[in-house]
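I'd like to go over a predicted model; first the sequence, then the structure.
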Amino acid sequence: MSDQYAGLTWKEGVPVSGRFDDPYYSFADGLAEARHVFLAGNGLPGRFGAGFRIAELGFGTGLNLLAALGAWRQGGGPGPLSYTSFEAFPMAAADMVRAQAAFGELALLAAELAPFWRDGVRRIELPDLHFTLVVGDARRTLPDWTGMADAWFLDGFAPARNPELWEPALLAEVARHTAPGGTAATYTAAGHVRRALAAAGFEVTRVPGFGAKRHMTRARRP
């Protein structure tokens, strides 16, 4: 087992990173959190349209991908949804499959994608999904990315535990790779994150968070 998987533990059925000492999603309800923070936080599925592009910092268990693809399919999104995720420490396939199995509502989607994770695939092309996993430190991989996003899921571990994914320079790259009118959303309302997003050119709003979190952050590029 490589170091990137070392220390992963399970608490109340939720995977917890040993590297960052932080759960991958809410103990209360990870799927409800994903829908509140990343979908609703980006105005989705209401903004879905042909060629819609999602990008993400922190792929983790893949739960956000399942939530987004489920919403895309439910709404009959035209053509494929483009989804690009940046992840420095990919989770082991068996752990991803175990984590996703906790959400019965997404069971069919999870079963459909599980073979790709087991095969170590980093690109998936389905009639309604074009997915790419970019492995490596986003501070180095994002500047070289040639794509753009209409919506960003900023889902790194807590800023106090994983400061690398919340650095002003990286959030400036997020802004540079956001289409005009595009958005970003994150569960954190940390002041330095909101200030960095504002400095990068986003219009930043603090809104009600999920569960025990009083606030979260929404951002829009004018």
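Received, thanks.

CA only for contacts and neighbour counts going forward, please
OK.

name the residues that touch the lengthiest strand in the chain?
In the chain, assigned by DSSP state E, the strand with the most residues is strand 178-186. Here strand 178-186 makes contact (Cα atoms under 8 Å, 6 or more residues apart in numbering) with 37-38, 41-42, 148-155, 216-222.

6 Å - rerun?
38, 41-42, 148-154, 217-222 (Cα atoms under 6 Å, 6 or more residues apart in numbering).

then stretch 81-97?
4, 52-59, 61, 117-118, 128-137.

mind redoing it with 8 Å?
The contact list for stretch 81-97 (Cα under 8 Å, 6+ apart) reads 4-5, 50-62, 65, 69, 72, 110, 114, 117-118, 120, 128-138, 141-142.

what subset of those residues is buried?
In the contacts of stretch 81-97, burial by neighbour count holds for 5, 52-62, 65, 69, 72, 110, 114, 117, 128-134, 138, 142, counting by 16 or more other Cα atoms under 10 Å.

among those, name the ones in strands.
Per DSSP E, the subset of the buried ones among the contacts of stretch 81-97 in strands is Arg53, Ile54, Ala55, Glu56, Leu57, Leu129, His130, Phe131, Thr132, Leu133, Val134.

and here is the other one:
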Amino acid sequence: MADQRAKLTWTDDHIPVSDRFDDPYYSLQNGLDETRHVFLEGNDLPDRFAPGFCIAELGFGTGLNLLTVWSEWETSGQATPLHFTSFEAYPMASDDMARALAAFPELSPWADRFLSVWAGQKCLLDTLHLEVITGDARQTLPTWDGAADAWFLDGFSPAKNPELWGSDLMQHVADHTVKGGTAATYTAAGFVRRGLSDAGFNVTRSPGFGRKRHMTRAVKP
């Protein structure tokens, strides 16, 4: 398993960059604001929160998306568990996660609670049921028995990590989405939008975060 761990380089601003994909784990401008804009607003959250809500994600990374949405879940008054499943090929070591998440002190109450119990696969807390499924999502997602209300599609750049954006995988995303469910991603790459559309989503392009002109939102009719 050691060779499957994330291999990192840290920028001068203490942002982790994947050595495998030569891509930062979150926006160089403001990773927290990007997560809120792309994955929360892109999936109409927290307005859609309800007991039993299930989020699935491609690319767990630092856990920033999880902690952002979990904090919103609790802040909105939800008292039952948020169900969150993430598919990650190269999990990050806990120490590296802690170092990356230290850049977002407003999330520290949730980061501290999470990291204190995180052992690399499951996390069961009163308001959070998390499972990170390790391995190639092209193999692991088709056998998942869940269905998400919302998807966070957060793999590395499609230009550098095209395997996580292929049409077959987008079809598996659609197959594991409830009717009326949504998906959002920071990329507006044409082949990603076409893959989601061909999989049965209604796809729209909307304003992106920071220097990205556009992002993608999708709804399963």
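That came through, no problem. These numbers were taken from a predicted model, which means no experiment stands behind them.

just to revisit the earlier point, quick one: the helix or strand following the longest strand of the first structure to the second structure mean distance?
Note on strand 178-186 of the first structure: by DSSP states H and E, the next helix or strand toward the C-terminus is helix 191-199. For helix 191-199 of the first structure, the mean deviation from the second structure after alignment is 0.2 Å (mean Cα distance after the TM-score superposition for the first structure).

just the angle for helix 191-199 of the first structure relative to strand 178-186, thanks.
For helix 191-199 of the first structure against strand 178-186, the angle by axes from the mean of the first three to the mean of the last three Cα atoms, to 10 degrees is 170 degrees.

next, the buried residues of helix 191-199 of the first structure.
For helix 191-199 of the first structure, the neighbour count (16+ other Cα under 10 Å) marks Val193, Arg194, Ala196, Leu197, Ala198 as buried.

show me the contact partners of whichever helix or strand comes after it.
Downstream of helix 191-199 of the first structure, the first helix or strand assigned by DSSP H and E is strand 203-208. The contact list for strand 203-208 of the first structure, computed with Cα under 8 Å, 6+ apart, reads 189, 194, 197-198, 214-222.

can you put the buried residues of helix 191-199 of the first structure in TSV and add distance to Lys11 of the first structure?
Below are the buried residues of helix 191-199 of the first structure laid out as TSV (distance: Cα to Cα, whole Å):
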residue	distance to Lys11 of the first structure
Val193	28
Arg194	30
Ala196	33
Leu197	32
Ala198	36
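
now flag whichever of the residues you listed is closest to Pro78 of the first structure.
Leu197 (30.8 Å; Cα to Cα).

what about the lengthiest helix in the second structure, how far off from the first structure?
Criterion DSSP state H: the longest helix present in the second structure is helix 64-75. Following the fit onto the first structure, the mean deviation recorded for helix 64-75 of the second structure is 0.3 Å by mean Cα distance after the TM-score superposition for the first structure.

now tell me what touches that helix from outside.
Residues from elsewhere that reach helix 64-75 of the second structure, judged by Cα under 8 Å, 6+ apart: 32, 35-36, 39-40, 46, 49, 60, 82, 84, 101, 107, 110-111, 127-128.

is Leu44 of the first structure part of a helix or strand, or is it coil?
Per DSSP: H, G, I helix; E, B strand; the rest coil, the local secondary structure of Leu44 of the first structure is coil.

can you get me a residue count around it?
For Leu44 of the first structure, the count of nearby residues is 16 (other Cα atoms under 10 Å).

repeat for Pro127 of the first structure
Using other Cα under 10 Å, Pro127 of the first structure is surrounded by 9 other residues.

wait, it sits on Pro78?
No - taking contacts as Cα atoms under 8 Å, Pro127 of the first structure lies outside contact range of Pro78: 9.9 Å.

taking the contacts of strand 203-208 of the first structure together, which two end up most distant?
Greatest spacing in the contacts of strand 203-208 of the first structure, by Cα to Cα: Arg214 and Pro222 (26.1 Å).

just name the closest of the buried residues of helix 191-199 of the first structure to Tyr24 of the first structure, please.
For the buried residues of helix 191-199 of the first structure, the nearest to Tyr24 of the first structure is Val193 (19.3 Å; Cα to Cα).

can you tell me how far the closest residue in space to the closest one that isn't next to it in sequence is from Leu126 of the first structure?
Leaving aside its sequence neighbours, Val193 of the first structure sits nearest to Trp166 (Cα to Cα, 6 or more residues apart in numbering; 6.4 Å). Distance, Trp166 of the first structure to Leu126 of the first structure, by Cα to Cα, to the nearest Å: 32 Å.

so between the two, which is more surrounded?
Between Trp166 of the first structure and Leu126, Trp166 has the larger neighbour count (other Cα under 10 Å), namely 25 against 10.

could you count how many residues lie near Gly77 of the second structure?
Residues within reach of Gly77 of the second structure, counting by other Cα under 10 Å, total 9.

distance of it from Ala50 of the second structure?
From Gly77 of the second structure over to Ala50 of the second structure (counting by Cα to Cα), the distance is 10 Å.

what do you get for Val38 of the second structure?
20 Å.

how far does stretch 49-63 of the first structure stretch from start to finish?
21 Å.

hang on, Phe21 of the second structure in a helix?
No - according to three-state DSSP, Phe21 of the second structure belongs to no helix; its state is coil.

so what's the gap between stretch 100-110 of the second structure and the chain middle?
The chain centroid and the centroid of stretch 100-110 of the second structure are separated by 17 Å under Cα atoms, centre = their mean, to the nearest Å.

quick check: end-to-end length of it?
This stretch, stretch 100-110 of the second structure, spans 14 Å end to end (Cα to Cα).

can you check stretch 178-196 of the second structure too?
Termini of stretch 178-196 of the second structure sit 15 Å apart (Cα to Cα).
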